[in-house]
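Enquirer: Starting from these lines, generate the structure:
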Amino acid sequence: MYRLTSRHTLIGLLVCLALPIQVCFAQNQVSFNRDIRPILSRNCFHCHGPDSTHREADLRLDLETGLKSTTDDAAVIHPGKPDQSQLFERISSKDTNLVMPPADSGKSLKPAEIELIKQWIAAGAPWSKHWAYQQPQSSSIPDVKNQSWPVNWIDRFILSRLEQQNLQPAAEADQVTLIRRLSFDLTGLPPTPQAVDQFVKDQSPDAYEKLVDRLLASPHYGERMAIYWLDLVRFADTVGYHGDQDHHISPYRDYVIRAFNENLPFDQFTREQLAGDLLPNPSLQQKIATGYNRVLQTSHEGGVQRKEYLAIYAADRIRNFSGVWMGATMGCCQCHDHKYDPYTTKDFYSLVSFFADIDEDQHLRRGADRIPTIREPEIFLYTDQEKQQISEIEANMKTTQQALKTTKQKEEQKTLKQKLEQLKKDRAAIDKRALKTMITVSIKPREIRILPRGNWLDETGPVVQPAIPEFLGTLKTEKDRLTRLDLANWLSAEDGYGLMLARVMANRFWYLFFGRGIAPVLDDFGGQGGPPHYPELLDQLALKFYKDHWDVKQTIKFIVMSRAYRQSSLETPEQRKLDPFNQRLNRQARFRLPAEMIRDNALTVSGLLVTEIGGPSVKPYQPAGYYRHLNFPKRKYVADTDDRQWRRGLYVHWQRQFLHPMLKAFDAPSREECTAQRPRSNTPIAAMTLLNDPTFVEASRKYAEDVLLNGGDSDAQKIGYAFTKATSRAPENRETEVLLNLLNSNRREYRSQPKAAVELTKSGLAKTNQELNAKELAAWTEVTRALLNLNEVVTRN
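Expert: Prediction:
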């Protein structure tokens, strides 16, 4: 392989620049899974892959037999002899009638890719099964020269590779950076100034580990993890289709928070969501967990075609199920066999059959004007007070009904009947305001057929029974039919999908704490995803997660305790040029905080954040008229007017068709589909949101009040107090100077425009301290607005 040394040739340099960076720093040989399979998948599998219906020339290149089974005279691959291999001949041909991929396919191989295939064939064309469909394998922990750097074996895998390339890991981040990084990563909130001081002063050898343990024990840890899980399962407060009406599901979100806080083993977490209703004597929380099966997009429009929407819901379920738990894109199999992976259309509908016992008719038989108070199957989640009230009302009703039977007086009976009617109204009123949530209740499974080309009008396809994808084996049962519980158990079983599920989740945990997965595509471990940059490390993490009995907190602690996690995120120009995506992992990552955390950070710094855990969704300030296009029925957004206004972003009402503008500006998904990795954009709209969203203006005002009351006597002291509160560090002299100039500039402006100052100090619901001078408060509010807009404040470092 080509290496970036002073001796590489021009061709070698061009090859390295053209290739994915992991190829450039591979050591001695071309890897089929890492280097060759992705090339074939991108360029060849569409016509010569798993999809038998559209396969050309009866040639299948995703299997070893397809590559090597022909005779020497017509060998697709002739190991050791590229010039006698048809594959190399066709991809390197200059003849437009012979070259592959054909010109009209829109695909072509780069010279560096052709060279790689040539090298692979010359080396004997070693083939291996796709890495994601092999069970994770244990490997020996690498030796390293620098024995003092590693904390655990994560570090040894990384350092070993770096040392082979004569590279060094980054220095450890300073303590302030570490506590901010850990606080955001594990709780989604910034550290308090007191917590920072305590950590910086703690010189004990286990100071860092104590911090990790404290943050993992925080109730806010569950909230932070829930943000990610709710993206995966496409949680929202509305149905998505047509009128996008509200549905009752917020208790499911609280179940997720509780599960992470209580460190529910991930296999049980999986089982309860997919099939909690099928467990023996399911608890209330296990019933609530089955809300997962009800959180898909649905329609409550009266004229929907039943069979069409049953097909739509089925496809939605399998897209999400396969994406969340398998890291697979099985939605591609709805109409034809997968073009890049070994999943078939039969596999798709066999998985649909597992979910055929869910009562979809509850989404289909009511129009928007006929939705009752409770949408079966739902349950009421009464508070203790409501339970007491119900008990009293029902006892009173029973007494009144008995009295009606015995009294003979058209006046006493009339009074009793009026009383009974009132009691019924009181009882109904409790149900109207009580918290409800959708759950899953198993019914007789409906018949599932393969839909040819996904056509819901075509009923000629064969009937299928519940089954796992055929290439992954078979799942047997002593019962008449496999159930969702069987599927959930298979997902976590060692002789089932368990170790591969562990790899999917280990990769996602890594993403949360390094900004990228070890395998770069978090929801596609198949042919169109990317191979892991440290495959042995990923497998070892998966095995640890499984052997630790699916202990999420223990796995996360192991990752964040590593020296690799603690590295500085500062990068040299050379690192940025040679490894822009940090695939070598010789530094940490810097990236903008998720949308919810940006909101939570501002509310925390201002002192406004309400830290209550759980409860119904909340409605913060939102632009007037934003819902004007919502119909069936028309709706007007009414923002909360109490302390719900300052709840965490996790609890913001999630309207799929009209996601809150602040969340949308910072790339939160609408949650129509599984989102395993949010995009990170940098737009003027985001900057304008930070400056002008009423939540951020109000937070800046309260932040400024705190600075004026508690920041010290001089302007410089107040600047230092405000800066430290936002960034956890003291400002540099230049920063203080800039902020003082901003302060004095705004003082002059508001002295000349006192009405504007008064208007600014009225922003939001939070009461203004009337003892403060409005012009001075307004000037300081502009300073704190600037602080909340700093890149350092909205970036996880």
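
Enquirer: From here on, just use CA atoms for contacts and neighbour counts.
Expert: Noted.

Enquirer: residues making contact with the helix or strand where Arg156 lies?
Expert: Applying DSSP states H and E as the criterion places Arg156 in helix 153-164. The contact list for helix 153-164 (Cα atoms under 8 Å, 6 or more residues apart in numbering) reads 141-145, 149-150, 168-169, 534, 536-537, 559, 562-564, 584-586.

Enquirer: In helices, which of those residues fall?
Expert: Glu536, Leu537, Ile559 (DSSP state H).

Enquirer: Could you pick out the buried ones from the contacts of helix 153-164?
Expert: Neighbour-count burial (16 or more other Cα atoms under 10 Å) applied to the contacts of helix 153-164 gives 141, 144, 150, 169, 534, 536-537, 559, 562-564, 584-586.

Enquirer: thinking again about what came up before, tell me how far the helix holding Arg156 is from the chain's mean position?
Expert: 28 Å (Cα atoms, centre = their mean, to the nearest Å).

Enquirer: What residues sit buried inside it?
Expert: Trp153, Ile154, Asp155, Arg156, Phe157, Ile158, Leu159, Ser160, Arg161, Leu162.

Enquirer: Out of these, which comes closest to Val176?
Expert: Asp155 (22.1 Å; Cα to Cα).

Enquirer: can you redo the buried residues of helix 153-164 as CSV with distance to Leu788?
Expert: Formatted as CSV, these follow (distance: Cα to Cα, whole Å):
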residue, distance to Leu788
Trp153, 39
Ile154, 35
Asp155, 35
Arg156, 39
Phe157, 39
Ile158, 36
Leu159, 37
Ser160, 41
Arg161, 40
Leu162, 38
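
Enquirer: Pick the one among those closest to Trp646.
Expert: For those, the minimum distance to Trp646 (Cα to Cα) is 39.4 Å, reached by Ile154.

Enquirer: returning to that earlier point: could you save the ones in helices among the contacts of helix 153-164 as a markdown table and add columns showing distance to Asp197?
Expert: As requested, the ones in helices among the contacts of helix 153-164 are exported to a markdown table (distance: Cα to Cα, whole Å):
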| residue | distance to Asp197 |
| --- | --- |
| Glu536 | 39 |
| Leu537 | 35 |
| Ile559 | 25 |
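
Enquirer: Next, the structure of the following sequence, for comparison with the previous one:
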Amino acid sequence: MGIGILAGLYLLGGSLTEVKRGDSVQAADEPRPPAATSAASANAPSLSQGPVDAEYFEKKVRPILVERCQKCHNSQKAKGGLQLDSRAGFLRGGDSGPALNLLPQVLQYEGDIRMPPQGKLPQTELDILLRWLAAGAPWPQDRNPSTTPSPSTPHPQTPARLHWAFQPLQRPTVPSIPAGTPIQNPIDAFVLARLQAVGLNLAPEADKATLLRRVYFDLIGLPPSPEELDAFLNDAHPDAYDRVVDRLLASPHYGERWARHWLDLVRYAETYGHEFDFDIPEAWRYRDYVIRAFNADLPYDRFLQEQIAGDLLDDPRYDPQTGSNESLLATAFWWLGDAVHSPVDSRMDFADRIDNQIDVFGKAILGLTLGCARCHDHKFDPIPSRDYYALFGILASSRFHYGDIGDPRPLERLLDELTRSRPQAYSTAAESRGSGGDIIPPPRPGSAWRLGAKAWEHFGADWRQRWDATGLGLRPTGGEGFPHSGQEAEALSAALRSPTFMIEHRYLVLRVAGRQAQARLILNGLQLIRDPIYGGLAKQIDHGEEFRWLVFDLHLWPGQPAYVELLDNGPGYFAIREAWFADTLPPAETGESVPRPPSAALEKDPHRHRCLEVLETACRNRPRAPVMRDGPGRNERLFIRGNPRQLGPEVPRGFLSLFPAPPVTSSGSGRRELADAVLGPARPLVARVFVNRLWQHHFGRGLVATPDDFGAHGEAPTHPELLDWLAEEFITSGWSIKHMHRLIVRSRTYRQASQLPTAQAELARRVDPDNRLLHRQNLRRLEAEILRDAVLAVSGRLDRRLGGPSVLPYLSEQQVGRGRPPSGPLDGHGRRSIYLAVRRNFLPALFTAFDYPPPFTTVGRRSVSNVPTQALVLWNNPFFHEQARYWAERLHREQPQASLEQRLQQMYLAAFARRPDPEEVQAARHFLQQFPPTESLTAWTELAHVLFNSKEFLFIP
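Expert: This is a model prediction of the structure:
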């Protein structure tokens, strides 16, 4: 087969190395090889750990240098001639030579010089520095190398309002363009004005076939079929293209295409990574939520409200098809990060997880690198550390919940029926249980003990006031009431969470009853991973109606914040009678049982019995997902140099100080106020960031080339007036994403060819070599997932169903390790790539070869490398061989009597949206003749594989 491929590539013009149609004038936007790394390859950074860049330096490296090195190696006291308080000093090195070459040996105590002299660095710090050095030691240019601002000093940066990204929006005047200039909308006027100022013009419009293929891939991520191409080419109506755009925006595949871009921003994955790559249960439901939101053109401001605080909105949305609470489901956004299985330092792990949430929130929504302010005031932007910890307190006051996201209204109606029938059943039950004590069910909203789910909502009495008065509750006195999650129906799920407390005693003691329930101690707010190796934080409740002691031993975590939660995922129940702290173990068991309505009571009330049966049925298979729930508001103290064990002053919860917003005054986390601030004073920045992302995905480069960094260290916009006009138009349109798509893809700027006329090419090379002024369209490579989807579409194996649980990815025999799942089918059952499970430790080789981003933080612009591995994957990966065979079989099946020219024409239309020219027909004929007539299917399979390997298949001109 390899010989056939080589022959095909030769005969078809070496198509791995050139694009048949639409070559670019220059290669600025084409893939480039990755930058060379330092010679210290033994410590080369792993892709799975995320990038080693300026942000990595600010968040991880600089705090170590300040703490461990700069006391002796600074501009005033440079021992050994080495200064490590500035980039210039590091690059210059010391008396012994360049620091980059010597530090790995010095830090690892491998030579005569050993630093720090008082003892080798802890392994975690050593790993950070070695990884940084191996990556070439990126160190951003210092504004003032001699100073390192501390959280307590005034921030030295230029006033915020002087930076373009933080200024209010003012709708710019659309430039005046001479009559007769071919423009479609104001976008073209802004672009053309810049071009004409340097003597350039827009490139000619792309031919119809190229344009159709481009807009199909951009809007739905699939190629047009030969039939769709013919229909467009034969449609001479002036609005033929506009109607295609409207049809694609209305396609359900539009949501699949654009959801993937958002998932890159929120580091979407379905496992936690680390050692065992445990599942994030039901994470795929968030993916489907995003697809539905894009398809429905959910206004972007509402979309963001739901991501940040969907559980706190007064008007939650429900999906009419699935019945899921869309607003609640959106908050899974916060929980998609990686997680350590069993952290040795739980407090540091807590800080790192919240840091990831702040980092993703800042980059994805605000286009700001907020994580740089964890250890010190931001070096470039007006973001003091206090702002970072104001956000930290909001997120630390929120709680993870894996719970019911179904529409509660059907259950409410059934519970209303039960409420109306309750008196008779309860009186009978009370007679039969004697003096066991009243069940006084739970809580009013706003009390410190917090509930989740419908099991609680139809009770009137309140048992919690005497518990709340002392924090966790101690031994309840003055009554016998207690919460019972199964009092109405065991099928109902429920959660009960205590206030946050500081661990000051050896034991936490609960007296509980129940079955198929769980009690968990949530240490530092984020105990997400099951079966911790240090043990004891999760305990099953499955001993039935008898109250028994359940004891948590807390001696390993004195002084750390925690709360306790009881979970009933239905069917099952729990009841809790007491909760208190102690320095000794509890007394002997009492043998007391939880009073429950006996079955005899139900038999005397057939109506209630029927209601319960209906309720049990309604509770089965209700959707569940990881979501955010509010906890009691609690301010965080500032971490000195980012260390959670070195605490500074308390910081009130709130938003960034550069955007004036009311302080958080609610008793909850403050996420609702955060959402209001993001869409209030920060609205201009939010709009600029998102329209820039749209622009980038349509042109290959944003108006701001650093889409995740609109701060002073990012790039300035190439067309600032156009950016502001788009942002203002976005807001005015009601934050309609589809409206912005229409504007962009209908513009004459978007519809340009990627190839320039010879007369303009030389001038363009001189005045706009990187095409920043958009004198032509950019040549763009298909992303890994879209390449795979295009292959499936062309071969005829694409399954176009929407949504549902993910398909396990295909894994080769070489992909081994802990947590390895069973390999999925080679073609993923034909599902689109967005429905392949994203397992952090086991990403498909096809994806990683084509720059699929490791899902650890926001990636607003994927890398586009050009390395031999990609050609080898296209050539050797069994997926391409299999699909080439399916494509050949499809041709034989659908066109059994077709001539060679007819089949070849169909193949070229499907793969390239064009017909083959005579030379290509002749080359294909000669290629096919190399195979005996008995191997006709093999010959066409080889030819199909050659077309998959062509650069024209891989690129969008």
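
Enquirer: Please state their TM-score.
Expert: Between these two chains, after superposing, the TM-score reads 0.72 (TM-score structural alignment, normalised by the length of the first structure); 619 aligned residues with a Cα RMSD of 3.5 Å.

Enquirer: returning to what we had before: so the helix holding Arg156 of the first structure corresponds to what in the second structure?
Expert: Alignment of helix 153-164 of the first structure against the second structure: residues 186-197, by TM-score structural alignment.

Enquirer: ok so, going back, pull up the aligned stretch in the second structure for the following helix or strand past the helix holding Arg156 of the first structure.
Expert: The first helix or strand that comes after helix 153-164 of the first structure along the chain, using DSSP H and E, is helix 175-187. Using TM-score structural alignment, the residues of the second structure aligned to helix 175-187 of the first structure are 208-220.

Enquirer: now for Ile354 of the second structure: what does it line up with in the first structure?
Expert: For Ile354 of the second structure, the residue aligned by TM-score structural alignment is Ala314.

Enquirer: no no, Val745 of the second structure
Expert: Looks like Val745 of the second structure aligns to Val560 there (TM-score structural alignment).

Enquirer: okay, stretch 533-547 of the first structure sits on what stretch of the second structure?
Expert: Under the criterion TM-score structural alignment, stretch 533-547 of the first structure matches residues 718-732.

Enquirer: Check the offset of that stretch from the chain's centre.
Expert: 26 Å.

Enquirer: Please identify the buried residues of it?
Expert: 718-731.

Enquirer: For the most centrally placed residue in the second structure, give its distance to Ile365 of the second structure.
Expert: Geometric centre of the second structure, nearest residue: Val266, 1.8 Å, by Cα atoms, centre = their mean. Distance from Val266 of the second structure to Ile365 of the second structure, counting by Cα to Cα, to the nearest Å: 10 Å.

Enquirer: Over to Ser421 of the second structure?
Expert: To Ile365 of the second structure, Ser421 of the second structure is 49 Å away according to Cα to Cα.

Enquirer: immediately after the longest helix seen in the second structure, which helix or strand?
Expert: Ranked by residue count under DSSP H, the longest helix found in the second structure is helix 409-433. Next helix or strand after helix 409-433 of the second structure toward the C-terminus (DSSP H and E): strand 450-452.

Enquirer: With adjacent residues omitted, what lies nearest to Gly517 of the first structure?
Expert: Closest residue to Gly517 of the first structure apart from its sequence neighbours, by Cα to Cα, 6 or more residues apart in numbering: Tyr511 at 4.3 Å.

Enquirer: how about the nearest residue to the aligned residue in the first structure for Lys363 of the second structure, chain neighbours excluded?
Expert: Aligned counterpart of Lys363 of the second structure in the first structure: Gly323 (TM-score structural alignment). Once flanking residues are discounted, Gly323 of the first structure sits nearest to Asp523: 5.3 Å by Cα to Cα, 6+ apart.

Enquirer: Please apply the same query to Thr724 of the first structure.
Expert: Thr724 of the first structure sits nearest to Ala730 (Cα to Cα, 6+ apart), 5.1 Å away.

Enquirer: which residue lines up with that neighbour in the second structure?
Expert: Match for Ala730 of the first structure (TM-score structural alignment): Arg915.

Enquirer: Could you report the neighbour count for Val324 of the first structure?
Expert: Other residues within reach of Val324 of the first structure, judged by other Cα atoms under 10 Å, total 25.

Enquirer: so who does it touch?
Expert: By Cα under 8 Å, 6+ apart, the neighbours of Val324 of the first structure are Leu232, Val233, Asp523, Cys674, Ala676.

Enquirer: tell me the secondary structure for it?
Expert: Here Val324 of the first structure takes the helix state, with states given by DSSP: H, G, I helix; E, B strand; the rest coil.

Enquirer: From the contact counts, what lies against the helix or strand Gln418 of the first structure falls within?
Expert: If you go by DSSP H and E, Gln418 of the first structure is part of helix 412-433. Counting contacts by 3 or more Cα pairs under 8 Å, 6 or more residues apart in numbering; DSSP states H and E, helix 412-433 of the first structure is packed against helix 384-406.
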